[in-house]
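Participant: give me the fold of what follows.
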Amino acid sequence: METPGQLSVEINSEASSAPIEKAIDAGIPVIGSALESSSDKITSQIIVDDPLGGKMIGDFLAERLKGKGNIVVLEGPIGQSAQISRRKGIDASLAAHPGLKLIASKSGNWSRAEGQAVMENWLSAYSGQINGVLSENDEMALGAIEAIKSAGLNPADVPVIGIDGIPDGKRAIADGEMYMSLYKYAKAEGQGALDIALRQLVGESYEPQSEIWKTLNIDWAGGTSKHYTVPWLTLNKENIAKYLN
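Facilitator: Below you'll find the predicted structure:
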C-alpha cells in the first residue's frame, strides 16, 4: 500500500531524524510539528520557537524583578528537545540581564508533583533567598506554586512564570498565583501541518482549510515553505479573562 505522506510529531529532534530521512528518501513527504527536526531533509515543519519562548519568560521575569534577584529554573527531562531549546532561550535572557542570579536549576520532568518536590527542597536550602521561578512548562510551575503556598509564602511575592497556557495555569493566573505564562497553540501546529500535507498531495490548487493562517497571521506562502513559525501568546492578569474558556 502506497503511503502518500507522513505527519511527524517530534519528541526528540535528533532521534526523529533517521526515520524522517528514510521516509524522504523513499519519496514520502514528511511534515513536522510540535518540535523542530534537526534533519534538513524534512519537507516542511510548523512549530513554535522554543528558544524564543525561553528568552521571553526570562525577560518577563527580569522586568518583574526590575533586573535584579535570585532565581531558580525548573527544567523538562534533560536532553529532550523542548528542554534544550527553552533552556537555550532562558540562558540567553540571563546573559542579557546580569543582575539576575541563577542559584539552582533541576529537572522536574514536566511533572507537577516533581516540580513541587524540587521547589520544596529549594525553599529549604535557600530559605528567604529565592525571588522568582522560571519553569519550562506550566505543570512544574503549578507544583512550584503549591510548594510556595505550603511554605507559608505568598506566590505574588515569588513570581512564577510557566509555558504552555494549560487550563489550570490560566486559572492560576486569574487567581493571582501564577505571574504569567506563554500559550502554545498546539491546535495551530496540528491543523497547520495537515494543511501543508494536503498541499503536498493535492498540488498548488489546494487552499488551506484551517483558520489559523489568518487568525495568527502566519504567511501561507503557497504551502511550500520549509519552515512555519506559530507565535506565542502572552497570558497575564491583564488579558487572562479573555482566554479562560
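
Participant: going by C-alpha atoms from here, please, whenever you check contacts or count neighbours.
Facilitator: Noted.

Participant: give me the contacts around stretch 238-245.
Facilitator: Defining contact as CA atoms under 8 Å, 6 or more residues apart in numbering, one finds that stretch 238-245 is touched by 167, 170, 171, 173, 174.

Participant: pull out the buried positions in it.
Facilitator: With burial defined by 16 or more other CA atoms under 10 Å, the residues of stretch 238-245 counted as buried are residue 240.

Participant: any idea how far apart the tips of that stretch sit?
Facilitator: With CA to CA, to the nearest Å as the measure, the ends of stretch 238-245 fall 16 Å from one another.

Participant: from the chain's centre, how far out does that stretch sit?
Facilitator: For stretch 238-245, the separation from the chain centroid amounts to 19 Å (computed by CA atoms, centre = their mean, to the nearest Å).

Participant: residue contacts, the nearest residue to residue 133 once chain neighbours are set aside?
Facilitator: Closest residue to residue 133 in three dimensions, ignoring its sequence neighbours and counting by CA to CA, 6 or more residues apart in numbering: residue 160, at 4.6 Å. Applying CA under 8 Å, 6+ apart to residue 160 gives the contacts 132, 133, 134, 135, 141, 144, 145, 177, 178, 179, 180.

Participant: and which of the contacts of stretch 238-245 is nearest to residue 92?
Facilitator: Within the set of those, residue 173 lies nearest residue 92; the separation is 25.3 Å, counting by CA to CA.

Participant: and the closest one, how many residues sit next to it?
Facilitator: Here the count is done by other CA atoms under 10 Å, and residue 173 has 25 residues near it.

Participant: which parts of the helix or strand where it lies are buried?
Facilitator: Taking DSSP states H and E as the definition, residue 173 sits inside helix 167-174. With burial defined by 16+ other CA under 10 Å, the residues of helix 167-174 counted as buried are 169, 170, 171, 172, 173, 174.

Participant: how about this one, so we can line them up?
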Amino acid sequence: MKKRLAVLLSIIMTFVILSGCSSNKTTASNNKIKILLSISDGSDDYRKLIVSNAKSYAESQNIDITVKDAAGSIESQVEHMKEAVSGGYNVIICAPVNPSTALELERASKGIPIVFMNSKPEDKLLEKDKYIYVASNEEVAGKLQAEYIIDHFNGKKDIKVVLLKGEKGHNASKGRSDAVKQTFKDNGINAEYVFEDNADWSRQKAKEMLNIFLATGKKFDCVIANNDSMALGVVDSLLENHIDPSSIPVLGVDATSDALKAVKNGTLGVTVYQSAKGQSISAVKAAIKMGSGDSLSGIENLTTDGKFIWVPFEKVDKSNVDKYIN
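Facilitator: Okay, the predicted model is just below:
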C-alpha cells in the first residue's frame, strides 16, 4: 500500500512539474511575439494615429513591434512581408497600399498570419484566425453624414452637394460615398452632386479643389468629405474666400484632434468618430492571439465568421464634442 502511494505521489509530482514547465513555456512564448506593422502613414493624420496607438499598446503588453513605412509603394510593402519571414516575425499587421495586392502579400508572407486594417481585401482572401480585417464599417460613416444633412435641412428635398472622396479604389472612399448617396435616395432626397472628385485624403488637395470649384460660382448647400483632413481643407478654402464656414455644413470622418476643435468652434458641422485607438488596440490584440497560435474566439467585436473585427463609428457634433476632446 505504501509503495502504491509513493508511486501515486511520484506521478502527481511529475505532472505538477511538467504543468509548471508547460505554463512557463507558454508565457515565455507569448513574451517573444514579434509583430511587423506595414503601413503608409504619409500626411494622413488618421494613419499616424494608427501607428502611434498600435506602438503604445504593444509596448504596454511587452510585445516587440516594428513599424515599416510602405510610402505608398506596393513593391516596398511586398518586401516588408519578405522581411517578416526572414526576420522571424510571428504575425503581421498590414494596411495595404492597394487592397487588390492582398493575395500577393499573403503569398510573400509564407503563412505568417496577417491582420489587415484600413484598406479592405476581398472577402474571399480572408480566413478565420489567419487573415482577418480590423476596421469600422465604412457604410455607417456615410450614412451618419447623410442623416446629419437631412436633419439639418429639415424637409428640404433638393440639396446641392459637394462630395470629396479619398483615394480612388480605396474601400473607405467607395463605402462612405456610396452610403451617402444611398441614404439620400432612401430618404427621398434629390441630391445633385455639383462637384465630386478624389482629393486623396489630403487637406491641401481638398483646399485647392474647392478653390477651383468656388471660382465657377456654382451654388452648393453642403460639403461632405470622406475624412477630416479633406474637410479641414474645405474650411481653409472657405476662409480664404471670405465665406463663413459655419454658414455651410462641412462634414468629415475620423474625429482627429483638429477636427474636434473645428466642430467645437463651429467651423466644421460634424465629424464621425472612427476610433484609431480602438482599431489599433483590436489589431494588436488579434495579432498577439494569432501570433501565439490561439483562436480569436471571444475577442470583442469579432463577427460570427471570424473574419472581421468591426469597431463602431459614432457621430460627433457640437452637442457631444466635449466627450471626445482629451
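
Participant: identify the residue of structure 2 aligned to residue 150 of structure 1.
Facilitator: Using TM-score structural alignment, the partner of residue 150 of structure 1 in structure 2 is residue 240.

Participant: again with residue 55 of structure 1
Facilitator: With TM-score structural alignment as the criterion, residue 55 of structure 1 lines up with residue 143 in structure 2.

Participant: tell me the residues of structure 2 aligned with the helix holding residue 173 of structure 1.
Facilitator: Residues 257-264 of structure 2 are the counterpart of helix 167-174 of structure 1, counting by TM-score structural alignment.

Participant: how big's the offset between the helix holding residue 173 of structure 1 and structure 2?
Facilitator: Superposing on structure 2 places helix 167-174 of structure 1 at an average distance of 0.6 Å from its equivalents, by mean CA distance after the TM-score superposition for structure 1.

Participant: got the contact list for that helix?
Facilitator: Counting by CA under 8 Å, 6+ apart, the neighbours of helix 167-174 of structure 1 from elsewhere in the structure are 138-139, 142, 178-181, 235-237, 240-241, 243-244.

Participant: follow-up on the earlier one: how about the contacts of residue 160 of structure 1 in a markdown table, adding secondary structure and neighbour count?
Facilitator: Conversion of the contacts of residue 160 of structure 1 to a markdown table gives the following (DSSP: H, G, I helix; E, B strand; the rest coil; neighbours: other CA atoms under 10 Å):
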| residue | secondary structure | neighbour count |
| --- | --- | --- |
| 132 | strand | 24 |
| 133 | strand | 27 |
| 134 | strand | 28 |
| 135 | strand | 32 |
| 141 | helix | 31 |
| 144 | helix | 33 |
| 145 | helix | 28 |
| 177 | coil | 24 |
| 178 | coil | 26 |
| 179 | coil | 26 |
| 180 | strand | 28 |
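
Participant: under the alignment, what does residue 153 of structure 2 map to in structure 1?
Facilitator: Across the alignment, which pairs residues by TM-score structural alignment, residue 153 of structure 2 is matched by residue 65 of structure 1.

Participant: distance of that match relative to residue 58 of structure 1?
Facilitator: From residue 65 of structure 1 over to residue 58 of structure 1 the distance is 11 Å, taken as CA to CA.

Participant: quick one: which of those two has more around it?
Facilitator: Neighbour count, other CA under 10 Å: between residue 65 of structure 1 and residue 58, residue 58 has more, with 28 against 18.

Participant: shouldn't the more buried one be within a helix?
Facilitator: Yes - with DSSP: H, G, I helix; E, B strand; the rest coil as the criterion, residue 58 of structure 1 is located in a helix.

Participant: so who does it touch?
Facilitator: Applying CA under 8 Å, 6+ apart, we find residue 58 of structure 1 in contact with 89, 90, 93, 94, 134.

Participant: among these, which are located in helices?
Facilitator: Cross-referencing the contacts of residue 58 of structure 1 against helices under DSSP state H gives 89, 90, 93, 94.

Participant: among these, the buried ones, what's the PyMOL command?
Facilitator: For selection in PyMOL, the members of those meeting the burial criterion (16+ other CA under 10 Å) are listed in this command:
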select buried, resi 89+90+93+94
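
Participant: format the ones in helices among the contacts of residue 58 of structure 1 as TSV; extra columns: distance to residue 27 of structure 1.
Facilitator: Shown next, in TSV, are those (distance: CA to CA, whole Å):
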residue	distance to residue 27 of structure 1
89	35
90	38
93	41
94	44
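
Participant: for residue 99 of structure 1, what is the corresponding residue in structure 2?
Facilitator: Aligned partner of residue 99 of structure 1 by TM-score structural alignment: residue 190.

Participant: correct me, but its match touches residue 159?
Facilitator: Yes - because the distance of 6.3 Å satisfies CA atoms under 8 Å, residue 190 of structure 2 is recorded as touching residue 159.

Participant: so the two - more neighbours on which side?
Facilitator: Comparing residue 190 of structure 2 with residue 159 by other CA under 10 Å, the one with more neighbours is residue 159, at 19 against 14.

Participant: and that one, helix, strand or coil?
Facilitator: Per three-state DSSP, the secondary structure class of residue 159 of structure 2 is strand.

Participant: which residue is the nearest non-sequential neighbour of it?
Facilitator: Take residue 159 of structure 2 and drop its neighbours on the chain: the residue closest to it by CA to CA, 6+ apart is residue 191, 4.9 Å away.
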